[in-house]
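> Would you be able to build a 3D model of this:
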Amino acid sequence: MNETAPQQARAEIDLAALRANVRELRARTAGAQLMAVVKSDAYGHGAVPCARAAQEAGATWLGTATPQEALALRAAGLGGRMLCWLWTPGGPWREAIEADVDVSVSGLWALREAAGAALAAGRPARVHLKADTGLGRAGCQPADWPELIAAALAAERAGTVRVTGLWSHFACADEPGHPSITAQLTAFRDMVEYAEKAGVEPEVRHIANSPAVLTLPDSHFDLVRTGIAMYGISPSAELGTSADLGLRPVMTLAAPVALVKHVPAGHGVSYGHHYTTPRATTLGLVPLGYADGVPRHASGRGPVLIGGVRRTVAGRVAMDQFVVDLDGDEPAPGTQAVLFGPGDRGEPSAEDWARAAGTIAYEIVTRIGGRVPRVHLGATPEGAAAGGALRTTGSAAR
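Model (predicted):
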């Protein structure tokens, strides 16, 4: 982050770090292709610039949750293979098929909608059949798998569907040694074997998410899906820190200190006076709040670096701002307050904020609000020429 504080809060996104993370993750996959998961605006980092950077580093697939996310990437000029998996009845199946987006199918209703949309589009739907191997969310139960496979093969014969993938998702890959990991891998192999013996010829089989990429080489198959690790954040404390995993956090969140003032001992701070000054001191006002994604649950605990010193949020985080007890120090207004980043200057990490808020680092970066501009650093000339904005603000950043 630039040492000169910007005039407003912003999230700087280090695309060079993202590319390095993708290359590191690819090196762990023993030849499997890599899908860059850019759902939820690339976990809050900016989907279009991050997708381009990931492709530049060798990602051959992009992954989104909603079809709207996938179609927005296509509209921005992103090519390559793309999978979208979170469908509801009546969704934009035809638009996705026409945009060359592979779609996920967990049950017969979805297969029927995909096939019907394919007829309207005049081209087959590329479908990944999802198996519920134990997560209990989307996916077809093992007992229903034969019926779904038979229906998919019938749709292939009719020319409306091409089964391009078989896939599933881990429940506890971020907990090394959890018994569900082996059980899910076994179930996935069994369901893949059944499908292939029945005549399915998938291009890719995939189950590995970020923690599985890092710790479970037997799960890599033909394709791995990297989400949080691509952004330089450890999937869980049990797996180690970002540095332990050879990853660099991509987002730095900072704001200029808006006000520094002297207050006496016993002065209440912020709503509810959950913090009162134990002595005469100085208070610093930081113009970020829960409307910007700073978790209110981190009130009184959230860490922030100001003037080279780690501080803690004093009192409640408000909608647009929070206060820090500066212990008598007087940094000039405009001095950077760094909430989290890669740690080069001793600033906290997203994991530190997650611990303070009793949540996970995924939520910390993903929840950063739309009025915080994303400033993308390290875009290549090719990416910029393709339309990758170096600075995006508000709704354009989302």
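
> make it CA atoms for all contacts and neighbour counts henceforth
Noted.

> how many other residues sit next to the residue nearest to residue 73 when sequence neighbours are not counted?
Of all residues not flanking residue 73 in the chain, residue 48 sits nearest, at 6.4 Å (Cα to Cα, 6 or more residues apart in numbering). Using other Cα atoms under 10 Å, residue 48 has 24 other residues around it.

> Second chain to compare with the first, below:
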Amino acid sequence: MSETATPPSAPLRARAEIDLAALRANVRTLRAHAPGAALMAVVKSDAYGHGAVACARAAVEAGAGWLGTATPEEALALRAAGLPGRVMCWLWTPGGPWREAIEADLDVSVSGLWALDEVCEAARATGLPARVQLKADTGLGRNGCQPGEDWHALVGRALRAEHEGLLRVTGLWSHFACADEPGHPSITAQLTRFREMVAYAEGEGVRPEVRHIANSPATLTLPEAHFDLVRTGIAVYGVSPSPEIGHPADFGLRPVMTLSASMALVKRVPEGHGVSYGHHYVTPGGTTLGLVPVGYADGIPRHASGSGPVLIDGKWRTVAGRIAMDQFVVDLGGDEPGAGAEAVLFGPGDRGEPTAEDWAQAAGTIAYEIVTRIGTRVPRVYVNE
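Reported below is the predicted structural model:
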């Protein structure tokens, strides 16, 4: 990914401006929402498209005691960049880099016996104990160990390995399915199941440093789910986990990314002029068209064709016709802002610009996807470092 520490001297075709002051403020706000728990800033998927290393450093500066990634490779990259402290990774496949993870002092998640066997083998090879967190499937149905006999077997074998000095069980954890849907019955059911599975493990002798199940929505709305640690992902970047639970400002959060581009062309066209592939938009009268030089190769969702909002010259405009690979068109209604004028696709909304949630609504998706999918052709420009 192209990363720029300071704003460049020359204009860019497009830029994703990352406000690290906003990110630090978000972390402090989230810590205040869960004052009795430590906070993990999740920086998987290149920090949800914001740039993992820069965002991880800012989060730690603001008091995040843990960093979280999905893949071990993401976690190892943080270590290679000099990030200290606790780093956890949870998405493993057979043959994964267990030895490197142990040597890098990562916390690794284990959901089944195959993974426990592999991490123990790596611990023997390194001569170092692994830091292992056991994941319980309390109802999400993805990763995690099933309750009952499977959980009993995993806990028992982990304790035997701990007694042998091969590992330390540092955590017991799970993940919500519907915490972003207030009142959903699965929330209470999962909390009950989590408490039961934790109680079994602790009754057998597991002494975890942290027990955790709360993601961003649970951190914001379910204090009973905070336990010892909360894992905040999308909320760190100032995006609400769901419009149903509230907007970012309702929780004291501020969006971190502003995506903009420089207009490539403005031109006059007559009535009846087709616009972009398939002519799904035809000008209703003589007008001006503006060309915005980003497209689905940059992560702009093609599903927002004809509906995606853009702020140009102080006015909201809408994508006219199909979004192409590298560009899309807006009908400027006769205005002529000129080539090089700024087109703001989304940001915090302070200047009246659209937000990532607006684009999510236009594309029929969630705001997580809007920020995470912004591609490598768009430089991340960090401000307020």
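
> how about residue 7 of the first structure, what's its partner in the second structure?
Residue 7 of the first structure maps onto residue 12 of the second structure when the alignment is built from TM-score structural alignment.

> if I look at its match, how far off is residue 332 of the second structure?
Using Cα to Cα, to the nearest Å, one obtains 22 Å as the distance from residue 12 of the second structure to residue 332 of the second structure.

> Who has more neighbours out of these two?
Comparing residue 12 of the second structure with residue 332 by neighbour count (other Cα under 10 Å), the higher total belongs to residue 332, at 23 against 14.

> Just give me the match in the first structure for that one.
When the first structure is aligned by TM-score structural alignment, residue 332 of the second structure is paired with residue 326.

> just residue 236 of the second structure next, same as before
Under the alignment (TM-score structural alignment), residue 236 of the second structure pairs with residue 230 of the first structure.

> do the same with residue 124 of the second structure
Residue 124 of the second structure maps onto residue 119 in the first structure, by TM-score structural alignment.

> Its match: neighbour count?
The burial count for residue 119 of the first structure: 15, using other Cα under 10 Å.

> Let's verify the closest residue to residue 168 of the second structure other than its chain neighbours: helix, strand, or coil?
Excluding its sequence neighbours, the residue lying closest to residue 168 of the second structure (Cα to Cα, 6+ apart) is residue 131, at 5.2 Å. For residue 131 of the second structure, the secondary structure call by DSSP: H, G, I helix; E, B strand; the rest coil comes out as strand.

> quick one: residue 131 of the second structure and residue 153 of the second structure, what's the gap?
Residue 131 of the second structure is 19 Å from residue 153 of the second structure, where distance means Cα to Cα.

> now do residue 371 of the second structure
With distances taken as Cα to Cα, residue 371 of the second structure is found 40 Å from residue 153 of the second structure.

> Neighbour count: those two, which is higher?
residue 371 (28 against 14).

> Surely the match of residue 236 of the second structure touches residue 22?
Yes. Under the criterion of Cα atoms under 8 Å, residue 230 of the first structure makes contact with residue 22 at 5.7 Å.

> Which stretches in the stretch 151-300 of the first structure count as strands?
Remark: strands assigned in the stretch 151-300 of the first structure by DSSP state E, counting those that start in this stretch are 161-167, 204-206, 223-226, 251-256, 259-263, 268-269, 275-276, 281-286.

> Quick one: those strands as TSV, columns for mean neighbour count too.
Formatted as TSV, the strands of the stretch 151-300 of the first structure follow (neighbours: other Cα atoms under 10 Å):
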stretch	mean neighbour count
strand 161-167	23
strand 204-206	21
strand 223-226	26
strand 251-256	25
strand 259-263	17
strand 268-269	18
strand 275-276	18
strand 281-286	22
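
> Residue 382 of the first structure is nearest to which of these?
Using Cα to Cα as the measure, strand 251-256 is the one of those that comes nearest residue 382 of the first structure, at 21.8 Å.

> what's the angle from that closest one to strand 281-286?
Relative orientation of strand 251-256 of the first structure and strand 281-286, computed by axes from the mean of the first three to the mean of the last three Cα atoms, to 10 degrees: 120 degrees.

> starting at the chain centroid, how far to strand 251-256 of the first structure?
Chain-centre distance of strand 251-256 of the first structure: 18 Å, with Cα atoms, centre = their mean, to the nearest Å.

> what's the answer for stretch 171-189 of the second structure, then?
Distance of stretch 171-189 of the second structure from the chain centroid (Cα atoms, centre = their mean) equals 18 Å.

> Read off where it ends up in the first structure.
Under TM-score structural alignment, stretch 171-189 of the second structure corresponds to residues 165-183 of the first structure.

> In space, what's closest to the aligned residue in the first structure for residue 214 of the second structure - neighbours in sequence excluded?
In the first structure, the residue paired with residue 214 of the second structure according to TM-score structural alignment is residue 208. Nearest non-adjacent residue to residue 208 of the first structure, counting by Cα to Cα, 6+ apart: residue 224, 5.1 Å away.

> wait, doesn't that neighbour sit right on residue 204?
No. Using Cα under 8 Å, residue 224 of the first structure makes no contact with residue 204, being 9.6 Å away.

> Return the residues in contact with residue 320 of the first structure.
Counting by Cα atoms under 8 Å, 6 or more residues apart in numbering, residue 320 of the first structure touches 287, 288, 289, 290, 291, 292.

> so who does the residue nearest to residue 168 of the second structure touch?
Residue 131 of the second structure sits next to 102, 105, 106, 107, 108, 167, 168, 169, 170 when contact means Cα under 8 Å, 6+ apart.

> secondary structure class for the second one?
It stands for residue 105 of the second structure. Three-state call for residue 105 of the second structure (three-state DSSP): coil.

> Quick one: neighbours of the aligned partner of it in the first structure, just the number.
The pairwise alignment with the first structure assigns residue 105 of the second structure to residue 100, based on TM-score structural alignment. Residue 100 of the first structure: 21 surrounding residues under other Cα under 10 Å.
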